[in-house]
Every structure is written in structure tokens, then in C-alpha cells.
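K.L.:
no sequence on this one, just coordinates:
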């Protein structure tokens, strides 16, 4: 357990920050799954629309440093390749 007032405060802040970051990661995973589901459905136009909104979510979360920028780029690249292969 934290001994000083500063350490207790940092522990409280860490709990709050962890909850926020966890919800952001959940949003990211949901966006990626939405694109995968749209691609599996086979409708390229709908999948492209979902992909555009998901790219925005991925970039926003990478900008906040919740995931690394290279991981964000990897997700976007793989989703774009899957969308292109849908042709």
C-alpha cells in the first residue's frame, strides 16, 4: 500500500486512467470488429463506409498514445487489404 499522500494520490489517478484507457481500447476493438463483420457480409460499399469511420477511431486512439502508431498503421493496412480483396 502507498505510504505517502503523493503515492496514494497517484494510485487513485492510476485507477481512473486505467479505466479510461481500457474503455478506449474497447472502442478500438469494436471498430475493428465492425469492419471485419462488414467485410464478411460481402457488401463492399457498406464495408468501405465502416472502414472510413474505423480509421478515424484508430487514428484518434493512436494519437492519444493508447496504442502505438505502428500498431494503428498495421490494423489499418490489414483492414484495407481485406477490403481490397473483397472485389
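P.N.:
Received it, and whenever you're ready, just let me know what you need. All values reported here derive from a predicted model rather than from experimental measurement. Numbers count the residues shown, from 1 in each chain.

K.L.:
okay, CA-based contacts and neighbour counts for the rest of this
P.N.:
Will do.

K.L.:
ok, which stretches of this protein are helices?
P.N.:
Secondary structure of the chain by DSSP state H: the helices cover 5-41, 44-63, 69-85.

K.L.:
switch these over to JSON lines; also include mean neighbour count.
P.N.:
Formatted as JSON lines, those follow (neighbours: other Cα atoms under 10 Å):
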{"stretch": "helix 5-41", "mean neighbour count": "14"}
{"stretch": "helix 44-63", "mean neighbour count": "17"}
{"stretch": "helix 69-85", "mean neighbour count": "15"}
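
K.L.:
next one for the comparison:
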């Protein structure tokens, strides 16, 4: 348990950051799921549109420190190749 004033403040800050990061991660996962669903339905136009919406969200997550840069790049690469492979 935090005892000093500084450690109590750090605990409060960590809780707030955790909530913000959790919301960001959830939002990004929603965009990723939309792309996955569009790929699963076989609709190339919808998949491309969803991918175009997803990319800035992913990169924003990188700049905010939620995801590592290579993780986001890997996700975008795999999704874009799957969209490209659609009919």
C-alpha cells in the first residue's frame, strides 16, 4: 500500500492513465474488429473503408504509448494483405 504522499499521488495518476489507456485500447480493438468483420463478409470495398478508418486510430495509439510501433505496423500489414487478397 502506498504510504508517502508522493506514492499516493503516483497511484492516483496510474489509475487515471490506466482508465484512459484502457479506453484507447478498446476503441482501437473496435476498429480492428470492424475490419475483421468486413473481411469475413467478403466485401472488399467495406474492408478497404474500414482499414482506412482503422489506420489513424492504430497510429494514434502508438503515439499515445498504448501500442508499440512495430505491433501496429504488423497489424496494419497483416490486415492490408488480407484485404488485398479479397476477390
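P.N.:
Received it, and whenever you're ready, just let me know what you need. Values in this document were obtained by computation on a predicted structure and should not be read as measured data.

K.L.:
give the contact list for residue 36 of structure 1.
P.N.:
Contact analysis of residue 36 of structure 1 by Cα atoms under 8 Å, 6 or more residues apart in numbering lists residue 79.

K.L.:
ok, it to residue 81 of structure 1 distance?
P.N.:
To residue 81 of structure 1, residue 36 of structure 1 is 11 Å away according to Cα to Cα, to the nearest Å.

K.L.:
cool, residue 70 of structure 1 as well?
P.N.:
For residue 70 of structure 1, the distance to residue 81 of structure 1 (Cα to Cα) stands at 16 Å.

K.L.:
ok, now residue 57 of structure 1?
P.N.:
Residue 57 of structure 1 is 18 Å from residue 81 of structure 1, by Cα to Cα.
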